[in-house]
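following is a predicted model, sequence given first.
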Amino acid sequence: MTCTTTVCLLYNCIQNAVCGRWMLLSTVHSVLYIVLQANIHFPLIQSVAILLVNRMCFDYISRLFSGLIYFGHIRHLSEMATTTGVHTKARSSPYPGSTVNRTTVPDDKVDWSAEWKDYSPVEYTAPSVKAGPVWADVDITSENDSKKFKFNLIDGKVNRKSHCSKYTTPGGIPRNPNGRTGMNGRGLLGKWGPNHAADPIVTRWKRDKKGKQILDPTSGKPVLQFVSIMRKDSGVWAIPGGMVDAGERVSVTLKREFGEEALNSIDIPDKERKSTEKEIAALFKHGYEVYRGYVDDPRNTDNAWMETIAVNFHDEKGKSVGKFNLTAGDDAQDAHWADISSDLSLYASHEEFIHITAVHRKAHWDAKS
């Protein structure tokens, strides 16, 4: 087997790990840790990275080797994989916006490979979804119904492909690739299978009145701030973001959701809106993709789940979007610039995305990093 072939196989393994197979990712971390502890030099790793870059997968390498690049020690890689082992929020009860409790799923029964003959998930699709709004799929009551959908493909204007890998469809119904959740149906989600979202992480440096960057006294690193909104549906702080509309480009979703939720662009006067949109467009020309894949979201079920693309847009000097007064709008009830640290408690997998952003910007996270 050639070196190139080996590297390609390694890439595929890493891709699967990043997209939900977190136990495998932890194993990769452990192997790399052993390599470092044995004082093995890095030429081979560098060669592998070069070949992987040629495979157009720099993002995966940057995530996997972020500990090496920014900290020089592999222990931070395992800390980065905050969605370790199994999803947890996707098994929480009661289900959002309802009094319905899921079937309890123990950690060791989450993976579909774990035998569980008596598994009997609760069936639930929210009335608002069953009502048949334009953004929701029709119910699947038989395998014939499922033939209406092109799962794992672009289905007209609807993207039914996962960011991770192909998902299975036993009985013609998509199965959550991250395992059991204790609930069948779609819950609050409109689409069978992956429901795609986009999350813009807009950041600036925290500064004093003189404009000087503020350093955290424990880590000595500059404090990064991000635009945080409080969701109306749950009252939980989160990254502004939303669903990718059918046929919509992710780049459009990112700008639209940030403007609507953090700047209330829907209700501001036309002249001010145009100026705001111009500033957003300029900042959003260049972004760093923080994450692409499955989200541990409390709305997930066995048959419908959230996936997202999270992108960081950084206002280095704080003179564009960083100077705006934030005003909550649309699905948000509040908005503010929040300091980034390990003390954050955010919606779904958003803490993980913010952590990766802090690492990328070499900003404060906690006293150890």
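The structure has been received and is ready for your questions.

contacts and neighbour counts: CA atoms only from here.
OK.

thought Ile61 was touching Ile50?
No - with contact defined as CA atoms under 8 Å, Ile61 does not reach Ile50; the gap is 9.7 Å.

so where do the strands sit in the stretch 201-350 of the chain?
Secondary structure of the stretch 201-350 of the chain, counting by DSSP state E, counting those that start in this stretch: strands at 224-231, 237-238, 242-243, 288-294, 304-315, 332-339.

so what's the gap between the fifth one and the chain middle?
When distances are taken as CA atoms, centre = their mean, to the nearest Å, strand 304-315 is centred 5 Å away from the chain's centroid.

again, but for the second one
Averaged C-alpha coordinates place strand 237-238 at 13 Å from its chain's average position (CA atoms, centre = their mean).

show me what it is packed against.
The criterion is 3 or more CA pairs under 8 Å, 6 or more residues apart in numbering; DSSP states H and E, and the helices and strands that strand 237-238 contacts are strand 224-231.

can you pull the contacts of Ser345?
In this structure, Ser345 makes contact with 237, 351, judged by CA atoms under 8 Å, 6 or more residues apart in numbering.

how about Leu10, what does it touch?
Contacts of Leu10 (CA under 8 Å, 6+ apart): none.

Val48 versus that one, what's the distance?
Here Leu10 is placed at a distance of 9 Å from Val48 (CA to CA, to the nearest Å).

pasting the second one now:
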Amino acid sequence: MNPYTPTDVTSPELLPQALETKVPDWAEAAPTPDAVTDWPARQAAAMVWFELDDSGLPLNPAGRTGTTGRRLGQWGENPAADAIAVAGTGPARQVLLITRDDIGVAATPGGMIEDADRTAEDDPDKTVENALLRELREETGVDLRGHQVVILGRQVVDDWRNTDQAWVASAYGLIQLTATVPAVGADDARDALWWPFASLDQLEAALAADGRTLYAAHRPLLQAALDHLAQ
């Protein structure tokens, strides 16, 4: 039986020698997962439960990725929030997507949950709502504070940065509008546009006709929104 030999894909700025000089403001200082001292607390707070191996190190709940090391801000789970803003109904329904600046694909507006998103009451649903509405404002200029947010689920997403020891879990919420509103790409979004959303096939066909690709990690999130809307 061949041994499992994952490739270390740690970003250059997160290598131990780089962290000794400078810790990026978006990352924790621990150079390796065994330098983290609060794994039980991180497990308890996780969106998706994860286990520790025999050495006390985190295991990606989605299974092996073929990679090790870190390309994300922290070891273990990196909690994120994604906004699924939908306008209209039926065949005329549309969804707001951005083009991600890092990998150039169409995706839902979203990003990592920040300390400022957390509430004094430590309400996880309100934290998610705060985070996804903030990301929506920052990436599209659309301010939907005051609108109802329906949190559809929480899951590990197939993010390109995931490794065996560091991964993204997203909580995603649906916001419904009667009609589209102006949107413009900002922050780490190249653009922000409304797309046909009667079905996932229709959405992907419209994107393909414009030379674009839907971020595969967000397909399940968008399908969950469609399933909810069909109820």
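That came through fine. Owing to the predicted nature of the structure, the values given are computational and were not obtained by experimental measurement.

now the TM-score, please.
The TM-score (TM-score structural alignment, normalised by the length of structure 2) is 0.80; 205 aligned residues with a CA RMSD of 2.3 Å.

ok, back up a step: more neighbours: which of Ile61 and Ile50 of structure 1?
Neighbour comparison, Ile61 of structure 1 and Ile50: the larger count goes to Ile61, with 17 against 13 (by other CA atoms under 10 Å).

just give me the neighbour total for the residue lying closest to that one once chain neighbours are set aside.
Spatial nearest neighbour of Ile61 of structure 1, chain neighbours left out: Ala49 (6.9 Å); criterion: CA to CA, 6 or more residues apart in numbering. A count of neighbours around Ala49 of structure 1, defined by other CA under 10 Å, yields 19.

what's the helix or strand for Cys8 of structure 1?
Assigned by DSSP states H and E, Cys8 of structure 1 belongs to helix 3-18.

which residue numbers in structure 2 go with that helix?
Counting by TM-score structural alignment, helix 3-18 of structure 1 pairs with no residue of structure 2.

same question for stretch 52-61 of structure 1.
The alignment of stretch 52-61 of structure 1 onto structure 2 (TM-score structural alignment) finds no residues at all.

repeat that for stretch 32-40 of structure 1.
Stretch 32-40 of structure 1 corresponds to no residue of structure 2 when matched by TM-score structural alignment.

ok, Leu52 of structure 2 touching Arg42?
No - in this structure Leu52 of structure 2 lies outside contact range of Arg42 using CA under 8 Å: 11.0 Å.

thinking again about what came up before, which of the strands of the stretch 201-350 of structure 1 sits closest to Pro127 of structure 1?
Proximity to Pro127 of structure 1 (CA to CA) singles out strand 304-315 among those, at 15.6 Å.

kindly calculate the angle that that closest one makes with strand 288-294.
Relative orientation of strand 304-315 of structure 1 and strand 288-294, computed by axes from the mean of the first three to the mean of the last three CA atoms, to 10 degrees: 180 degrees.

now for strand 304-315 of structure 1, which elements pack on it?
Packed against strand 304-315 of structure 1, as judged by 3+ CA pairs under 8 Å, 6+ apart, are the following elements: strand 183-187, strand 193-205, helix 270-283, strand 288-294.

in CSV: the ones you listed, plus mean neighbour count and distance to Thr253 of structure 1.
Shown next, in CSV, are these (neighbours: other CA atoms under 10 Å; distance: least, CA to CA, whole Å):
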stretch, mean neighbour count, distance to Thr253 of structure 1
strand 183-187, 25, 23
strand 193-205, 26, 6
helix 270-283, 14, 12
strand 288-294, 21, 14
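
quick one: buried residues of the helix or strand harbouring Ala208 of structure 2?
In this structure, Ala208 of structure 2 is located in helix 200-209 according to DSSP H and E. Neighbour counts over helix 200-209 of structure 2 (16 or more other CA atoms under 10 Å) mark 200, 203-207 as buried.

okay, the angle between that helix and strand 94-100?
Using the same axes, to 10 degrees: helix 200-209 of structure 2 against strand 94-100 is 50 degrees.
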